[in-house]
Structure formats: C-alpha cells, structure tokens
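1. Take this sequence and fold it.
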Amino acid sequence: MNSKTDIIQKELQSALLEKRPNEEEDQIKRRESVLEINGYQVKETIGTGAFSIVKKAFSKTHDRSVAIKIVSKQKATKDVLTKFLPREIELVRGLKHVNLIRFYECIETTLRFYIVMQYAENGSLLQLIRKEKFIPEARAKLFFNQLLNVVEYIHSMGIVHRDIKCENIVFDETFTLKLIDFGFARGNMHPVVAGGKIKPVFSKTFCGSHAYASPEILKSVAYQPQLSDIWAIGVVLYTMVIGRLPFSNENNINALIKQVSAGPKFHKDRSISDDCRDLITRILKPVDERITIEEMRRLSWLNENDSGYDDSGNEKILEKRIKLETGVDESEAKQVDINNNDNSSDQQCTSPSVYKRKVATPNKF
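-> Modelled structure (predicted):
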C-alpha cells in the first residue's frame, strides 16, 4: 500500500517539475497555427517594432516567399488600432504600382492582425548604404527616379506617405525599388476648391523620423504633406550619394531646426556632380522655395540619356562610365551615420504634379 502511495507521490512531483511552455511560446504556436491554416509556412523573423513583428513565410497559394507583418492588438495603442492601421490597410489595398510593395491579404483574429505582403529579397536601402558606404551617383539616380515615380503616383491618388526614409525603401529580387510602410499615410488629400480657388489640404500630425522631417513639421505648424514628402526624398537622395544623413536624428528640436534652416553641408570626402548637388539643395529648401516634382523632371540631372546602369540597377559591363567618385578611396570613406498580382498591370504615373509649392492659408486638417 505504501509502495502505491509512493508511486503516486512521485508521479505528482514529476508532473509538477515537468517543463511547461510559457505564455509567449503558447502565443507563438497559436499565431503560427493561424497562418498555417491559411497556407503559410512561417520562417524566420526579419523585423520587429514596438507592437509588431515581421516574419518571412512561404505562401502555398502564391507559390513564393512573402513577408507577414503581425500586429498585436494587446500591445498597439488605441490610435494605431482605430485610426492608423485600418487606414493603412484601406490605402494599400487600392494602390498598385511597380515601385510599391504588393499587398496580398489581411487576416484578423481576436488578438492580432496579419498583413501579408510581397517579400523584398534584397533588403532595405538603409542596409545597402551601410554595406556599400554610399551609392554611386549614376545608380542613385536610377533609384531616385523610381522613388520619384512612386511618390508622384501616390500623390496623384490623393495619398501622402508621411514616413519616407531609407528604412522604408526596399528592393525585390531584380533590385527594383519598392516603397513600403503606409502606417502614417493618409488619403483624401487632393487639393479642394474653396471660394473659387484651388487650395491644398493641410495636416498637423507629426509623423516620421526627426532626421527626415521638414522644417515646417519640426516647427509644429500646419503643413502641406505632399511638400513634406518631397523634403524626405531629398534627405534620401543626399543619404544615398553622401553616405550619411544631412541632419542629425536627435530629439533636440531647436538644434535640429537650426541645422535644417542652414541647409545641407556637402563633405569633402565625397565628390558629387554640380547638378546632383543643385537638386538636393533645391529640395532641402524652406517650403515656399522648395522645388516640386514637376520642376525636378525638367532638370538636366534627371534627363541624361544614359545612367550607366540597366533597369535592374546593375552596372553595364560593355559600357562602363567613369564614376564621379574617382579619387576617393572607399576604404577611407566614413561609415554611414544613420539610425534608424501581375506586374503587367502595374501603373506608372508620370503626369505633372498637381501640387504647387506656394502655401495657402490652411482650410482643413
């Protein structure tokens, strides 16, 4: 009898000592189970955020790798769940362009959102700059033209991105540029007719990174977001060809305002053409002087016939051009100082921009 009691007690002790999966492991299993039911084989984590995680997965339906952004409803703020996330999903569903990451579907459960998108095999522009120290000007021109095309497209659709930065620019298997992350984007931003005049729609929400923020955003005044998007692509261009951000990413707003007011400085350790320097300078200007996309397209730097690179961004072998960076030893260059469907139906928008740089009195937020 005693032996039976001993056996029972040992079994109970063994059960109590047995390792049990913690709550986080349970959540991961449930999360991956939901995705597996929907035909996704979950692989490694490729990105993390404050309330989200991005997983690489293989889609049986699409027969390709995809990226899945998993947003936790428990961790996300109320604004994210009720305003920014629903807006992002609504906007990306209606957009299609060769330089936009493709949206496949959104799965919602009690605890999470799963946003399934095209997978970018060649990583982000930030990663590329960190690896190569800077982007040769001819190749940067190709990438900038693609970025210009997609920004003009979304603006023509009445959408502003409000978070353009090197981290939100990625490349697919052919090194075609793709703009991602519409978490801060907003639609219905077409100019409106009021009092017989066309007036832009203004915004007052601070969005994005300090290092890419236009002076009007830093000053916390109502701003025309199309023109702030243009400022951000100027920061991207500078960062590509120079290899570092033009302005710091610090939280001291007053110091940052002084920096942007003084304009970008071009360091001697990186040589770029006068035309490229002129374009950057004309973008990174106060809002009433800032160049528009329509005006950019008339500049010589964007209109040279041969960039020296093919459509995939690979340098031509038979017709190599002398790089503008000759004489600069890449080993001496400083490391980057930055923190932070069917293609045949993809649309390109090359029509003149409807947004002019002159700012009217705000009439709507």
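
2. Only C-alpha atoms from now on, for both contacts and neighbour counts.
-> Noted.

3. quick one: the strands in this structure?
-> For the chain, strands defined by DSSP state E occupy the ranges 40-48, 52-59, 64-72, 103-108, 112-118, 169-171, 177-179, 192-194, 197-199.

4. Can you give me the buried ones in the first one?
-> Put plainly, it is strand 40-48. Along strand 40-48, these residues count as buried under the neighbour rule (16 or more other C-alpha atoms under 10 Å): Y40, Q41, V42.

5. returning to what we had before: most tightly packed of the strands of the chain?
-> Comparing those by mean neighbour count (mean count of other C-alpha atoms under 10 Å), strand 177-179 comes out on top with a mean of 26.

6. For it, which outside residues touch it?
-> Defining contact as C-alpha atoms under 8 Å, 6 or more residues apart in numbering, one finds that strand 177-179 is touched by 98-101, 143, 146-147, 150, 168-172.

7. got the strands of the chain as CSV, with distance to R290 columns?
-> As requested, the strands of the chain are arranged in CSV below (distance: least, C-alpha to C-alpha, whole Å):
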stretch, distance to R290
strand 40-48, 34
strand 52-59, 35
strand 64-72, 35
strand 103-108, 32
strand 112-118, 34
strand 169-171, 23
strand 177-179, 22
strand 192-194, 21
strand 197-199, 17
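
8. next up, for comparison:
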Amino acid sequence: MTLRLGFEFPSGLPKWRANLNTSIASLRRKRMSHVEMLERRGYRLLDILGSGSHAKVDGVVKVYMAEFIADNLCQRPMACKLVDMEKAPRNYVVKFLPKELEILRRIKHPHIIETYSIIQWNKRYVCTFMQLAEKGDLLDFILENGAVSENQMRVWFRQITLAVQYMHTLEIVHRDLKCENILITAKCNVKVSDFGFARSILDDHGSTILSDTFCGSLCYIAPEVLKGLPYNPKISDMWGLGVILFVALNCAMPFRKFSQIKKMYEAQMSYDWAFRSKISDELSSQVKSLVKKLLEPDLNKRLGVQQILNSKWIAMNPKCLILSKREKSALEKAEEEITKIKAKKPTTDDVA
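-> Have a look, this model is predicted:
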C-alpha cells in the first residue's frame, strides 16, 4: 500500500543515510518484528534522537529519526516516537498515553509540531510519526548559542503563545511547557511539542474542571501546582511560558534547582529571581515587565494568553500583532470545534 503524505522528494540522499552505524543494524536484529511491520507500511527507523519524558524504564519511550519510503525513493525525514507499552509504567499506559494520542489526533496548528500518523500494533507498541525539527530544541539552542536576542525571542515567544492560545481555545492544556519541548525547524520557526501530560479540561457536561495531577518539570512548575491542591492548568501554563521567556533571555533558570519542593515554592512565592546584571542592562523595560507578570504567584494577577499577545513588548514589532492566514484559520477552526463539542454535551439539568 502506498501512503501519500505530501512530502517533497529531496534532490539527493541525506548525509545521514550514508553514515548509519552498527547500532542501527543491531536494533533491527533485536526488534525485527516491529521494524519489519513498519517497513511494510513504508516507514524506516534510523538514528535514535532521544528518550521521552516518561522513559523511567530503559526502552519505554524512544524517539528516532525515520523516513517514509515510496516507490523505492526516500522522502523527507521525520521523527518517530516509539512507546513499548509492556515496559511502560501502568499509570502512563492507562492515564497519560490515551489522552496524548487523542489530543495529537485533534490538534493542527502552524506552531505545533505536526503529527503525520499514529500506528498501534500487537497491543504493545505505539508509533507516532511527526514532523522533524532539524535544529533541535530551544534549550540546546541556548546552551550552544547563549541567550536569545530580544528581537528573535519576541517572534518565537509569539509563536509559542499562539500555539498555547489555540490549545486553550480547544480546552486543552499542555502542563509541561519548557524549553526542551519547544522545537526549532530548519526555517527557524518554533513548534510546541510533547503532549505527554496534556489533557482536555472539559467534563461530561461541558464544564471546565481543575487539575490535581502533579506533573511537569520542577524548574517550570507553577507554585499552585507545587502546593498540591487542585489548580487551574490554563493559568499554570502561563507560568511555564514565563520561565521559558526568562531562560531564553537570561541563559539561566529563574530559580535555583532546589532539591526540596518546599524551598522551590518559598522562592517562587517571594519573587526570589532576577536577571543577571549584564543581561538586565540590555533588556527593554517592556520584556522585564512581561516576565514579572508571568512569574506572578498571585493567580489573579498573572497574565493570560491574550494579554501576552496584546502586551507592549509584543507590540514593539507591529508585524507580531497580525495573524497570518494559517494562524487565523487554525484559531477559527478551534473556536468552531469547541462550540460544537460544548453544544453536544448534556447539561446538568438534562442529566437530572
């Protein structure tokens, strides 16, 4: 069966095709069953790119570079996330993985990593093929190049915020926004990725519900999550955006990596963070004000997505205030979809 995904054929074979090492051959010998199955469907696994956030057991979640083969020709490379459900923690398989797959099937936005296909087989493996971000993630970019310039970060932060706005419109929250989950494409655009902790926050009656799951990465987790009480995950996503912006501009975390949650919480609540003096002198007052309003422990004062997009800092580049056709179309479709979903859900009175 030939599968058409709309890729362009490259003019020549990529360099990495000529440099496959023996570990790939070893991988294929050990896992011939699922490798053969994928190749029958036109997919070929290549180098291992990394491990997923749930890879608490070796081999549970692995991310590969892959390629789609059609008519014996190599198409554009992609990324492949392979989950071994037999080795994965039961909590992940039962609670998080089904939500992630459901969300990946629903979302499509120019600033969210695109999912091409999801393949499940033998009740053991789940394989998600998605867009390859050629320049890696934002954290690696910062570690290699230093702090991101304010002008560049304005463009990237707008893209990230638009992706979050789209998700929140669909009543979906990410709950693990961090630099490692912001990927950079060959054209230097950023894409939000990794929806392992994402979930819908609508109940069976169409009402929004709070979260009570402690999830995410400690350095990016909002104080209300650390507190251990039910929280509004949309507001908590805003904290994650604030940490991303701070790290990108400052090339350092806002809060030291405390091993104790209590100390981290106390630092967050007391505004115990500051830009490095050398960096602070070069930053505009508008971006410093925006970071302060995002790393705000008072939930009633923390900014929302629309306030970010309408902020004075974003407005410093007038082009950032205008939605592209694809951005506008994605948001309108999300608004239409959520309206239909809420209309179909029974109200409390209907159930009674």
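
9. so what number do they get for TM-score?
-> Here the TM-score for the pair of chains, by TM-score structural alignment, normalised by the length of the second structure, is 0.77; 294 aligned residues with a C-alpha RMSD of 2.9 Å.

10. picking that back up, nearest to I257 of the first structure, of the strands of the first structure?
-> Of all these, strand 169-171 sits nearest to I257 of the first structure, with 25.2 Å by C-alpha to C-alpha.

11. any idea how far E108 of the first structure is from N38 of the first structure?
-> Per C-alpha to C-alpha, to the nearest Å, E108 of the first structure is found 12 Å from N38 of the first structure.

12. OK, contacts around the most centrally placed residue in the first structure?
-> Residue closest to the mean C-alpha point of the first structure, counted by C-alpha atoms, centre = their mean, is N168 at 1.7 Å. By C-alpha under 8 Å, 6+ apart, N168 of the first structure lies in contact with S124, L125, L179, I180, D181.

13. Which residue in the second structure aligns with it?
-> Aligned counterpart of N168 of the first structure in the second structure: N181 (TM-score structural alignment).

14. do you know how far that match is from N91 of the second structure?
-> For N181 of the second structure, the distance to N91 of the second structure - C-alpha to C-alpha - is 22 Å.

15. Same question for M78 of the second structure.
-> In terms of C-alpha to C-alpha, M78 of the second structure sits 28 Å off from N91 of the second structure.

16. what do you get for V192 of the second structure?
-> Distance from V192 of the second structure to N91 of the second structure, by C-alpha to C-alpha: 24 Å.

17. Show me the helices in the first structure, by range?
-> 2-17, 23-37, 78-79, 85-93, 125-132, 137-156, 215-218, 225-242, 253-262, 274-283, 293-296 (DSSP state H).

18. Distance from stretch 265-277 of the first structure to the middle of the chain?
-> 25 Å (C-alpha atoms, centre = their mean, to the nearest Å).

19. Okay, buried residues for that stretch please.
-> For stretch 265-277 of the first structure, by 16+ other C-alpha under 10 Å, it's R270, S271, I272, C276, R277.

20. May I ask you to confirm that the first one is in contact with M240?
-> No: between R270 of the first structure and M240 there is no contact, the gap being 11.1 Å when judged by C-alpha atoms under 8 Å.

21. Can you check which residues contact both of these two?
-> The contact lists of R270 of the first structure and M240 share no entry, where a contact means C-alpha under 8 Å, 6+ apart.

22. just the contacts of strand 177-179 of the first structure now: which is nearest K29 of the first structure?
-> I101 (27.8 Å).

23. To which residue of the second structure is the closest one aligned?
-> Per TM-score structural alignment, the equivalent position to I101 of the first structure in the second structure is I113.

24. Distance check, T174 of the first structure against G47 of the first structure.
-> Taken as C-alpha to C-alpha, the span from T174 of the first structure to G47 of the first structure is 21 Å.

25. before we move on, the earlier item: out of the buried residues of strand 40-48 of the first structure, which is nearest to K10 of the first structure?
-> V42 (39.3 Å).

26. what about the closest one, distance to E23 of the first structure?
-> 19 Å.

27. ok, F182 of the first structure touching H161?
-> Yes: F182 of the first structure lies in contact with H161 (C-alpha under 8 Å); the separation is 6.1 Å.

28. quick revisit: tell me which of the helices of the first structure lies nearest to H190 of the first structure.
-> Using C-alpha to C-alpha, the nearest of these to H190 of the first structure is helix 137-156, at 7.8 Å.

29. Pull up the aligned stretch in the second structure for the closest one.
-> Against the second structure, helix 137-156 of the first structure falls on residues 150-169 (TM-score structural alignment).

30. Check the offset of the matching stretch from the chain's centre.
-> That offset, for stretch 150-169 of the second structure, works out to 12 Å (C-alpha atoms, centre = their mean).

31. Return the set of buried residues in it.
-> Here stretch 150-169 of the second structure shows 150, 153-169 as buried, counting by 16+ other C-alpha under 10 Å.

32. Give the equivalent position in the second structure for S228 of the first structure.
-> Checking with TM-score structural alignment, S228 of the first structure has S236 as its match.

33. one step back: relative to the first structure, and after superposing, what's the average distance for the match of helix 137-156 of the first structure?
-> Taking mean C-alpha distance after the TM-score superposition for the first structure, the mean distance separating stretch 150-169 of the second structure from the aligned residues in the first structure is 0.4 Å.

34. re the thing from before, the more surrounded of F182 and H161 of the first structure?
-> H161 (24 against 21; other C-alpha atoms under 10 Å).

35. need the contact list for the nearest residue to that one once chain neighbours are set aside.
-> Excluding its sequence neighbours, the residue lying closest to H161 of the first structure (C-alpha to C-alpha, 6 or more residues apart in numbering) is A185, at 4.3 Å. Counting by C-alpha under 8 Å, 6+ apart, A185 of the first structure touches F84, R87, E88, I159, V160, H161, R162, D163.

36. likewise Y40 of the first structure?
-> A57, F58, S59, K60 are the contacts of Y40 of the first structure under C-alpha under 8 Å, 6+ apart.

37. what does the last one align to in the second structure?
-> Mapped onto the second structure by TM-score structural alignment, K60 of the first structure lines up with I69.

38. Its match: neighbour count?
-> 20.

39. What degree of burial does the closest residue to it other than its chain neighbours show, as a neighbour count?
-> If the residues on either side of it in the chain are set aside, I69 of the second structure comes closest to G42, at 5.0 Å by C-alpha to C-alpha, 6+ apart. When counting by other C-alpha under 10 Å, one arrives at 17 neighbours for G42 of the second structure.

40. And S236 of the second structure, by the same measure?
-> 26.

41. What sits closest to it if chain neighbours are left out?
-> A222 (5.6 Å).

42. any idea how far E24 of the first structure is from the counterpart of the one you found in the first structure?
-> Under the alignment (TM-score structural alignment), A222 of the second structure pairs with S214 of the first structure. Between S214 of the first structure and E24 of the first structure the computed distance is 40 Å (C-alpha to C-alpha).
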